[in-house]
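Colleague: All I have is the shape, not the residue letters:
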């Protein structure tokens, strides 16, 4: 309902708040409305994958809609609710701080399923200290699943989480690896504290020897 001049004023004001608010939009014009925006399409497929319903996502990608799409949308809503719960948990509890990393630990079934995602979002919206990598730990019986996340700025300063998690987990009979900005590992539960201190030392070394 705005006039062109008013639209320009609104656009300028929004860009002052967040310069990234406008960007490229990729669409599939012949798709059903819910799947035309490829970003939204990817979120729906991601929700299927995160809930271990890969077959459902594949069915949608191959053209099945109706019931399959309804089921995927339910999964997407549940997944978003899980992320909201996770972010509320971070806001309430915060992260445990070491000198060069911070970590989150949970045995909650819902939080375990979204640990990497909420770590990434927590850094991007400043719920977590973005000057330190965050290590998310989720207990799985006798093991701990590790999800490490950091920022592009920290990578530019020398942080390589893939290397840090791989080398640290190998010291405790575990395994790990990944990218400099996002990585994962699996370690025995009893190695948790020693593992965290070793990762902290490795990140400190990376920062001091870039």
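Modeller: It's in. It should be emphasised that the depicted structure is a prediction, and the values quoted were computed from it without experimental measurement. Residues are numbered from 1 along each chain as shown.
Colleague: C-alpha only now, for contacts and for neighbours.
Modeller: OK.
Colleague: Surely residue 131 and residue 152 touch.
Modeller: No - with contact defined as Cα atoms under 8 Å, residue 131 and residue 152 do not form a contacting pair (10.4 Å).
Colleague: So for those two, which sits in the more crowded spot?
Modeller: residue 131 (15 against 12; other Cα atoms under 10 Å).
Colleague: Tell me the spacing between the nearest residue to the more buried one once chain neighbours are set aside and residue 133.
Modeller: Spatially, and ignoring its direct neighbours in sequence, residue 131 is nearest to residue 154 (6.8 Å; Cα to Cα, 6 or more residues apart in numbering). Distance, residue 154 to residue 133, by Cα to Cα, to the nearest Å: 8 Å.
Colleague: one step back: what residues are up against the residue nearest to residue 131?
Modeller: 131-133 (Cα atoms under 8 Å, 6 or more residues apart in numbering).
Colleague: next, the one to line up against it:
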């Protein structure tokens, strides 16, 4: 819970509030808790919004995040609870000059051969970016406007890793 409070404040742009609180400024406790609650409310709203605006390819579910610092958290919630579990989720946060990419998978997909670290590394390199991470969760930074090319490369890599995906019927 402590890491969630600190992370939530950071995602709200209030990194210093929990630091100051834990250094003894007890008057910041209410602000710290309020920031965390606002973050939780935002992430729920953004998750459902992203779910409603989710796109799908044969091997990837993807969305565009409403805020730059939220793609990872949204991807994680979607993958764990709401998205098609037969393929990884990729979230894009498009900035002024670059796009941040966040991906999440499941243990079942990893056991079938998925390695999102390699997907992010190789697909981002193919479009002039960089990436990496873990087999189940990874990220990248790519030039703005290269999202579709990135997806096309990631699609091929994931198909090679886990084979043809059988999407579940809805």
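Modeller: Looks like it arrived, so ask away. Because the structure is a prediction, the values reported are computed rather than measured.
Colleague: Let me know the TM-score between chain one and chain two.
Modeller: The TM-score (TM-score structural alignment, normalised by the length of the second structure) is 0.88; 163 aligned residues with a Cα RMSD of 1.6 Å.
Colleague: Now the counterpart of residue 205 of the first structure in the second structure: which helix or strand?
Modeller: The equivalent of residue 205 of the first structure in the second structure is residue 160 (alignment by TM-score structural alignment). Using DSSP states H and E, the element containing residue 160 of the second structure is helix 147-162.
Colleague: List the buried residues of that helix.
Modeller: 147, 150-151, 153-155, 157-159, 161-162 (16 or more other Cα atoms under 10 Å).
Colleague: State the distance from the residue nearest in space to the middle of the first structure to residue 136 of the first structure.
Modeller: With distances taken as Cα atoms, centre = their mean, residue 117 lies nearest the centre of the first structure, 2.5 Å away. For residue 117 of the first structure, the distance to residue 136 of the first structure equals 10 Å [Cα to Cα].
Colleague: go on, residue 8 of the first structure?
Modeller: For residue 8 of the first structure relative to residue 136 of the first structure (Cα to Cα), the value is 42 Å.
Colleague: Tell me which of those two has more neighbours.
Modeller: residue 136 (26 against 12).
Colleague: quick check, residue 100 of the second structure in a strand?
Modeller: Yes - counting by DSSP: H, G, I helix; E, B strand; the rest coil, residue 100 of the second structure is found in a strand.
Colleague: what number of residues lie near it?
Modeller: Around residue 100 of the second structure there are 23 residues (other Cα under 10 Å).
Colleague: My read is that it contacts residue 94, right?
Modeller: Yes - using Cα under 8 Å, residue 100 of the second structure is in contact with residue 94, at 6.4 Å.
Colleague: Now the common contact residues for those two.
Modeller: residue 68.
Colleague: aligned partner of residue 136 of the second structure in the first structure?
Modeller: Per TM-score structural alignment, residue 136 of the second structure is aligned with residue 181.
Colleague: ignore the last one, residue 43 of the second structure
Modeller: In the first structure, residue 43 of the second structure lands on residue 83 (TM-score structural alignment).
Colleague: could the buried residues of helix 147-162 of the second structure go into a markdown table alongside distance to residue 36 of the second structure?
Modeller: What follows is the buried residues of helix 147-162 of the second structure, written out as a markdown table (distance: Cα to Cα, whole Å):
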| residue | distance to residue 36 of the second structure |
| --- | --- |
| 147 | 31 |
| 150 | 33 |
| 151 | 33 |
| 153 | 37 |
| 154 | 34 |
| 155 | 36 |
| 157 | 37 |
| 158 | 35 |
| 159 | 39 |
| 161 | 38 |
| 162 | 38 |
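Colleague: what's the single longest helix in the first structure?
Modeller: helix 67-93 (DSSP state H).
Colleague: how about it: buried residues?
Modeller: Here helix 67-93 of the first structure shows 69, 72-73, 75-76, 79, 82-83, 85-87, 90 as buried, counting by 16+ other Cα under 10 Å.
Colleague: from those residues, which single one is nearest residue 55 of the first structure?
Modeller: residue 72 (10.7 Å; Cα to Cα).
Colleague: Now do that closest one against residue 48 of the first structure, distance only.
Modeller: 6 Å.
Colleague: and for these two, which residues touch both?
Modeller: 56-57.
Colleague: ranges for the helices of the first structure?
Modeller: Using DSSP H, helices in the first structure cover 4-17, 33-36, 38-50, 54-61, 67-93, 109-113, 115-124, 152-156, 161-170, 192-208.
Colleague: Nearest to residue 99 of the first structure, out of these?
Modeller: Between the helices of the first structure, helix 192-208 lies closest to residue 99 of the first structure; by Cα to Cα that is 7.1 Å.
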